[in-house]
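1. below is the structure, and that's it, no one-letter string:
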């Protein structure tokens, strides 16, 4: 959208440029200015390097990290860099933590953290999302905004897509495929998950091989993350959508452990 200084008195790009000049220098440029005759009226040496920044902008959103904990809760952390932002309107007061199943919302407000409420030895802000309605294997989007004492809120410029998970198993045993059978739709929430199939019960490092009923190799998935699941979107090695039918999978680890099973796709 347009910035706040674009209002009913501003109707052309040139007028927008004039308003930007006024916001930066604090000087009013009359509409009979000589900007249009080819003369450069903004000589850098005649103006302060930093300007006045007379624009009512909120504090920026912080840079966030999102991670899964061993109990399947989700941890959000961010630093204190935005507290040092020097050209925002008002005074920074708090941070709002949001979650949504779609990147454009609607957004659910999870928590409000007052300024200075850092709660880790690393001097970071931290929020734990242990909502049981956000299920393991589902995707969601997180965002954290900054709020000042004039109730101005930053944009959600740090939107982060995240899949809720559990830490990898120490020793591979039985691995489960969910949903099984897959019937038309996965049932997972979030965007882009309609065709998702999940492998659950994985160690940190393993290789998943998927075969057709006739024994043809369909895909090879290298799992090398500290989580116990791996999503699969029914796309073959040749980038083709898998046909309905029965499929087999074999999972092996670098230590020589091996397990397998089967799953069914119905469309």
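-> Nice, I can see it. Fair warning: this is a prediction, and the values are worked out from it, not measured in the lab.

2. can we go C-alpha only for contacts and neighbour counts from here?
-> Fine.

3. and residue 176, what does it touch?
-> Residue 176 sits next to 199-201 when contact means CA atoms under 8 Å, 6 or more residues apart in numbering.

4. from these, which ones fall inside strands?
-> Assigned to strands by DSSP state E, the following of those qualify: 199-200.

5. out of the contacts of residue 176, flag the one nearest to residue 236.
-> Lowest distance from residue 236 to the contacts of residue 176 (CA to CA) belongs to residue 199, with 16.0 Å.

6. just the buried residues of the contacts of residue 176.
-> Buried subset of the contacts of residue 176 (neighbour count, 16 or more other CA atoms under 10 Å): 199-201.

7. the structure to be compared is supplied as follows:
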């Protein structure tokens, strides 16, 4: 949305927007965008019926995320040398937009759009299903008027919304009868892909792209902004309660950055209490699990005082109406 301060607006009202005391124009935090941005243009002197066209470019580019996301500390000095390369890629993106603008936004090669996707975790089968409408059936290249749709590709990231992403299904081909039998849900008429190679407690991000016969591919504009994970159903007792990863190591736990400190209890009943203690018997945290759809509970390694736990040996207990359980946990940092 846009908000224009007209000539009657006071300096105080503008400052209230700047310092945040007036948040009426800020975006919803769930939108994952800048809460508020103020921009000014001009001043211009224009005559009656004249106009000024202002074009704003937001360019994002740089080094491939997979190349820089896990650079060891020892390589930081030499990694700085790559910044000029990233700056060059950013400038190239700006130059490409300038060419597009001068060409009145006409693209010689236009891929089919990325379809809107629906992501559904299936705890009973420990899978995550991605589905989408058959946009291939109605796609027409605006440049040629022909349907040059070729296939879909499915991508996944187990780290974050921005990736890096790995292609987990290279081609789902609408023109292939085997693919249509395998990947179209007969009840909904939608394309459907089941991701069976997942880990419980790990958050995943998905995207589906569309590719035409010339190899032009759409972008991952349909990815989910919040991680999706498949959880197991609640257990009927506490006989098989477990915790993972155990031992926990900072570099060998969950790959998702948001879940980097997560420790998960599994096979829990729908209602129970998890109490965590140090090896000296000091109470660290109590987790209240109340979920009729999941037998898992995640601990972010924060104590009841919101402090990060120290490395060491910890003990835990589970208490519920259907039984109790106990065990140990090792945290290595």
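-> Thanks, I have the structure now. Because the structure is predicted, anything quoted here is derived from the model rather than measured.

8. preserved in structure 2, out of the contacts of residue 176 of structure 1?
-> Mapped onto structure 2 and checked by both residues aligned by TM-score structural alignment, their matches' CA atoms under 8 Å, the contacts of residue 176 of structure 1 keep the contacts 199-201.

9. the corresponding residue of structure 1 for residue 293 of structure 2: how many residues sit nearby?
-> Taking TM-score structural alignment, the alignment pairs residue 293 of structure 2 with residue 226 from structure 1. A count of nearby residues for residue 226 of structure 1, using other CA atoms under 10 Å, gives 16.

10. quick one: contacts for the residue nearest to residue 226 of structure 1 when sequence neighbours are not counted?
-> Sequence neighbours aside, residue 204 is the residue nearest to residue 226 of structure 1 in space, at 4.6 Å (criterion: CA to CA, 6 or more residues apart in numbering). Contacts here follow CA under 8 Å, 6+ apart; on that basis residue 204 of structure 1 touches 168-170, 223-228.

11. any idea how far the spatially most central residue of structure 1 is from residue 224 of structure 1?
-> Residue closest to the average C-alpha location in structure 1 (CA atoms, centre = their mean): residue 160, at 0.8 Å. Using CA to CA, to the nearest Å, residue 160 of structure 1 is found at 21 Å from residue 224 of structure 1.

12. now the helices for structure 1?
-> 13-25 (DSSP state H).

13. contact partners for the counterpart of residue 203 of structure 1 in structure 2?
-> By TM-score structural alignment, residue 203 of structure 1 lines up with residue 269 in structure 2. If you count contacts by CA under 8 Å, 6+ apart, residue 269 of structure 2 has them with 234-238, 295, 320, 322.

14. identify the residues contacting the aligned partner of residue 155 of structure 1 in structure 2.
-> Superposed on structure 2 with TM-score structural alignment, residue 155 of structure 1 falls opposite residue 219. Taking CA under 8 Å, 6+ apart, we find residue 219 of structure 2 in contact with 114, 209.

15. ok, the one 10 residues further on next?
-> Contact criterion CA under 8 Å, 6+ apart gives 121, 128, 200-204 as the residues in contact with residue 229 of structure 2.

16. now the strands for the stretch 151-267 of structure 1?
-> Applying DSSP state E, counting those that start in this stretch to the stretch 151-267 of structure 1 gives strands spanning 160-163, 176-178, 182-183, 197-200, 205-212, 217-224, 229-232, 245-252, 258-266.

17. same for the third one, what does it pack against?
-> When you say that, I think you mean strand 182-183 of structure 1. In terms of contacts (3 or more CA pairs under 8 Å, 6 or more residues apart in numbering; DSSP states H and E), strand 182-183 of structure 1 is packed against strand 258-266.

18. just to revisit the earlier point, go through the buried ones among the contacts of residue 176 of structure 1 and say which is closest to residue 18 of structure 1.
-> Using CA to CA, residue 199 is the member of those that lies nearest residue 18 of structure 1, at 58.4 Å.

19. how many residues are close by residue 184 of structure 1?
-> Other residues close to residue 184 of structure 1 by other CA under 10 Å number 12.

20. how much space between it and residue 197 of structure 1?
-> On the measure of CA to CA, residue 184 of structure 1 and residue 197 of structure 1 end up 12 Å apart.

21. ok, residue 113 of structure 1 next?
-> Plainly put, residue 113 of structure 1 is 36 Å away from residue 197 of structure 1 if you go by CA to CA.

22. picking up where we left off before, out of the contacts of residue 269 of structure 2, which are buried?
-> 234-235, 237-238, 295, 320.

23. map residue 125 of structure 1 across to structure 2 for me.
-> Checking TM-score structural alignment: residue 125 of structure 1 goes with residue 191.

24. was I right about that match contacting residue 181?
-> No: Residue 191 of structure 2 is beyond contact range of residue 181, at 10.0 Å (criterion: CA atoms under 8 Å).

25. which one's more surrounded, the two?
-> Neighbours per residue (other CA under 10 Å) separate residue 191 of structure 2 from residue 181, with residue 191 holding more: 23 against 11.

26. which residues does that one contact?
-> Neighbouring residues of residue 191 of structure 2 by CA under 8 Å, 6+ apart: 131-134, 183-185.

27. so residue 213 of structure 1 sits against residue 246, correct?
-> Yes: Residue 213 of structure 1 lies in contact with residue 246 (CA under 8 Å); the separation is 5.8 Å.

28. between the two, who's got more neighbours?
-> Set residue 213 of structure 1 next to residue 246 and count neighbours by other CA under 10 Å: residue 246 wins out with 15 against 12.
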